[in-house]
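J.: Need coordinates for the below:
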Amino acid sequence: MHEAYVLPGPLALSRSTVDRAADRRDDAAWLDSLWADEATRVLLVGNGTVSADGDALRFVPPSQAPDGDRFLLGLDDGVAFLAVHVDGMPAGGATLREAGALLGDRDAGLAVHAIALANWHAAHRFCPRCGARTRSASGGHMRVCEAEGSQHFPRTDPAVIVLVVDERERCLLGRSAAWPGRRFSTLAGFVEPGETPEHAVVRELYEEVRVRVTSCAYAGAQPWPFPSSLMLGYYATASGDDPTPDGEEIAEARWFSRDELTAAMESGDVIPPSGISIARKLVEGWYGRPLPVDVSWR
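T.: As a prediction, this is how the structure comes out:
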């Protein structure tokens, strides 16, 4: 059944046109030349935001860039794009939830890259092996322990996010215990050590709502740097048994036909997933058309 559903694209935070130039991150002379070139574009990032003007990022030349950890974001059409991690929010700071869907493909990719790196650097100032301070290296894509020289690389946490459909073509949506009432979305959870994403789909659905998945198929992925996740989207099938929320992570879970979901959204009883989330695309793939926009849940 789930093979019939396709994510309507593109995913807002999965777009990118920039060559990350990973093979040149350790070329110190080349990196120095980029910082000396006023044609280079520098993005300011801090506190989970990037400098932006509406539907475009706001860049400065290297001479106007403040101090802070420096990141190589990549090259596009001969232009180098770098970032500086500043304290607090940069001027014109916008979150990915605010600007992610408005930015073009190039800028969306740059923003996600910069925020993900900044979040990781902020949480890894000290070596997990000995506790000494670490410093940024390799164009911002590594930290090195100043005491023992051990190398540490950016962390990405894989998580599955799942739209379950039963034999009656109903989808299962849940409300997190941490959310206000009326907000419903697909179910999700982190992949555990030694586990495949498919195993995580089965485990999470049973743990959270006592629904047994009978099959699942990968649909697509989107980086979600809040602070460091990679969301792996799946469609899954299950029998339409009544869900039993665990009461800790999930406060409420319900099966919806397309007509029932339409009526619930129109009445305000259900607020659907946010516009930039892969959850929204999973639901729209099943629903067959775009969901109503609700700016309060962006």
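
J.: hey, let's count contacts and neighbours off CA atoms from now on
T.: Fine.

J.: Could I get the full set of strands for the stretch 151-298 of the chain?
T.: For the stretch 151-298 of the chain, the strands defined by DSSP state E, counting those that start in this stretch occupy 151-152, 157-165, 171-176, 187-190, 213-224, 229-238, 250-256.

J.: Please give the structure of this sequence too, so both can be compared:
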Amino acid sequence: MKIAEQVTFGGSGWDRAATARADAAALRNRDDAVAIPFSHKKPLLDGAGRLHRLPARHDRLQEDLLWILLGQDGSTPTFAVDVSHWIPEEGEPEISPEFFDRSEQRFPFLPPNCGFADLRMVMTQLDRRDAELAATGKALIEWHESHGFCANCGARSTPADGGWQRVCPACKRRHFPRTDPVVIMLVTHGNDVLVGRSPGWPEGMYSLLAGFVEPGETIEAAVRRETIEEAGIEIGQVSYLASQPWPFPASLMVGCHAKALTREITLDPVELEDARWVSREEMMDVFAGTHPELLGARPGAIAHFILRNWLADRLD
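T.: As a prediction, the model looks like this:
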């Protein structure tokens, strides 16, 4: 797919400066170093929908916070920093439990137009560079939060290598951020595409089928297994389309085009609440917002990207 990296969170040509990670502490103390704060895994945005950067030596950014060297913008070291300990004057920030967290947290010592916002809500507002940085920072902060202890001996581990490792002081084992590969399938049969909805999704929302790749499994095999397990549809040819880092919490979505050999749907009610074939013409109505029953995959998700390009006949 020639336009594969135009997907949200796709590559922006960012210099991750991997060879400089061992010197992250020194880079953080440079006068030109900047930091992108995250609170409860929400990035800080300004009023124009851009990531807001603070000087890394800002008096509110202590050395003992979780710092992650994202890379360099030209020669400028750029970090993500976890400031979830910040509590505004009105008390502990309220984090919405809903599918889309529309709450925004603001602090009096920041510019009045700046606030911490859920990445799901703002991902389509960000330019390609900011989207990549936000996805990387969120994914790594979440990994540190959930992997604080050594999986080998159980001792508490500590961040290392600019936040890209955790090291166990007891057994010296090194741990690296995890990424979970997930296949997401454009399953077609003639002029129709297979879509489904999971329990708990917003009413009327349908998207492409997806599932985790299992150990010892190829991408193609995972596409065939997941489709027949969830919807009872047998798959023939499978081809790669595009991929998307999906930091909710740590997936790499591998988009594929799968040609269906059968049409009869046998639903797995544990995985899917419903699944159906939708014609190209119906899907055009879904994207136009005029379909009487269906809502499409949300903008920013790779399912939306793939479906939009399928409608435009741009899967080459």
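
J.: coming back round to it: for L7 of structure 1, find the nearest of the strands of the stretch 151-298 of structure 1.
T.: When the strands of the stretch 151-298 of structure 1 are ranked by distance to L7 of structure 1, counting by C-alpha to C-alpha, first place goes to strand 213-224 at 6.5 Å.

J.: on that earlier part again, now the strands of the stretch 151-298 of structure 1 as TSV including mean neighbour count and distance to L13 of structure 1?
T.: Conversion of those to TSV gives the following (neighbours: other C-alpha atoms under 10 Å; distance: least, C-alpha to C-alpha, whole Å):
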stretch	mean neighbour count	distance to L13 of structure 1
strand 151-152	16	25
strand 157-165	25	15
strand 171-176	24	22
strand 187-190	21	18
strand 213-224	19	6
strand 229-238	23	11
strand 250-256	19	26
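
J.: will you turn those into a markdown table that also has distance to L7 of structure 1?
T.: Converted to a markdown table, these look like this (distance: least, C-alpha to C-alpha, whole Å):
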| stretch | distance to L7 of structure 1 |
| --- | --- |
| strand 151-152 | 35 |
| strand 157-165 | 11 |
| strand 171-176 | 15 |
| strand 187-190 | 16 |
| strand 213-224 | 6 |
| strand 229-238 | 9 |
| strand 250-256 | 19 |
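
J.: between the ones you listed, which gets nearest to G93 of structure 1?
T.: Counting by C-alpha to C-alpha, G93 of structure 1 lies closest to strand 213-224 out of the strands of the stretch 151-298 of structure 1; the figure is 18.1 Å.

J.: Please enumerate residues in contact with that closest one?
T.: When contacts are defined by C-alpha atoms under 8 Å, 6 or more residues apart in numbering, strand 213-224 of structure 1 is touched by residues 2-3, 6-7, 11, 13-14, 112, 164, 198, 201-202, 205-206, 229-239, 278.

J.: just stretch 145-152 of structure 1 next, same as before
T.: Under the criterion C-alpha under 8 Å, 6+ apart, external residues in contact with stretch 145-152 of structure 1 comprise 126-127, 132-135, 142-144.

J.: from these, which single one is nearest R155 of structure 1?
T.: The closest of the contacts of stretch 145-152 of structure 1, once distances to R155 of structure 1 are taken by C-alpha to C-alpha, is M142, at 10.1 Å.

J.: Isn't that closest one up against S136?
T.: Yes. Under the criterion of C-alpha atoms under 8 Å, M142 of structure 1 lies in contact with S136, with a separation of 6.0 Å.

J.: picking that back up, looking at the strands of the stretch 151-298 of structure 1, which is nearest to G288 of structure 1?
T.: Ranking the strands of the stretch 151-298 of structure 1 by their distance to G288 of structure 1 (criterion: C-alpha to C-alpha) puts strand 171-176 first, at 12.5 Å.

J.: how big is the offset of the closest one relative to structure 2?
T.: Average distance, strand 171-176 of structure 1 versus aligned residues of structure 2 after superposition (mean C-alpha distance after the TM-score superposition for structure 1): 0.7 Å.

J.: In structure 2, what stretch matches that strand?
T.: Per the alignment by TM-score structural alignment, strand 171-176 of structure 1 matches residues 193-198 in structure 2.

J.: One more: stretch 224-236 of structure 1?
T.: For stretch 224-236 of structure 1, the aligned range in structure 2 is residues 246-258, judged by TM-score structural alignment.

J.: Can you give the distance of that stretch from its chain's centre?
T.: Relative to the chain's own centre, stretch 246-258 of structure 2 is displaced by 8 Å; criterion: C-alpha atoms, centre = their mean, to the nearest Å.

J.: Same check on stretch 35-51 of structure 1?
T.: Relative to where its chain is centred, stretch 35-51 of structure 1 has its mean C-alpha point 21 Å off (C-alpha atoms, centre = their mean).

J.: Contacts for that stretch, please.
T.: Applying C-alpha under 8 Å, 6+ apart, the contact partners of stretch 35-51 of structure 1 are 34, 57-63, 65, 79-96, 111, 114-115, 118-119.

J.: now do 6 Å
T.: For stretch 35-51 of structure 1, contacts defined as C-alpha atoms under 6 Å, 6 or more residues apart in numbering pick out 57-62, 80-95, 115.

J.: ok, for L133 of structure 2, nearest residue in space, not its chain neighbours?
T.: Distance criterion C-alpha to C-alpha, 6 or more residues apart in numbering; nearest residue to L133 of structure 2, sequence neighbours excluded, is L70 at 7.0 Å.

J.: tell me the secondary structure for the residue opposite that neighbour in structure 1 once aligned?
T.: Matched across to structure 1, L70 of structure 2 falls on L73, judged by TM-score structural alignment. Secondary structure assignment for L73 of structure 1 (DSSP: H, G, I helix; E, B strand; the rest coil): strand.

J.: Can you report how many residues lie near L73 of structure 1?
T.: Each residue near L73 of structure 1 was counted by other C-alpha atoms under 10 Å, and the total is 27.

J.: how near is it to Q151 of structure 1?
T.: Between L73 of structure 1 and Q151 of structure 1 the distance is 20 Å, computed by C-alpha to C-alpha, to the nearest Å.

J.: After superposing, tell me the mean distance of the helix or strand harbouring V81 of structure 2 to structure 1.
T.: For V81 of structure 2, the element it lies in under DSSP states H and E is strand 76-82. Relative to the matching residues in structure 1, strand 76-82 of structure 2 has an average distance of 1.1 Å after the fit, by mean C-alpha distance after the TM-score superposition for structure 1.

J.: ok, then the element right after that strand?
T.: Heading C-terminal from strand 76-82 of structure 2, the first helix or strand you meet, by DSSP H and E, is strand 104-105.

J.: which strands and helices sit next to that following strand?
T.: Helices and strands touching strand 104-105 of structure 2, as assessed by 3 or more C-alpha pairs under 6 Å, 6 or more residues apart in numbering; DSSP states H and E, comprise strand 115-117.
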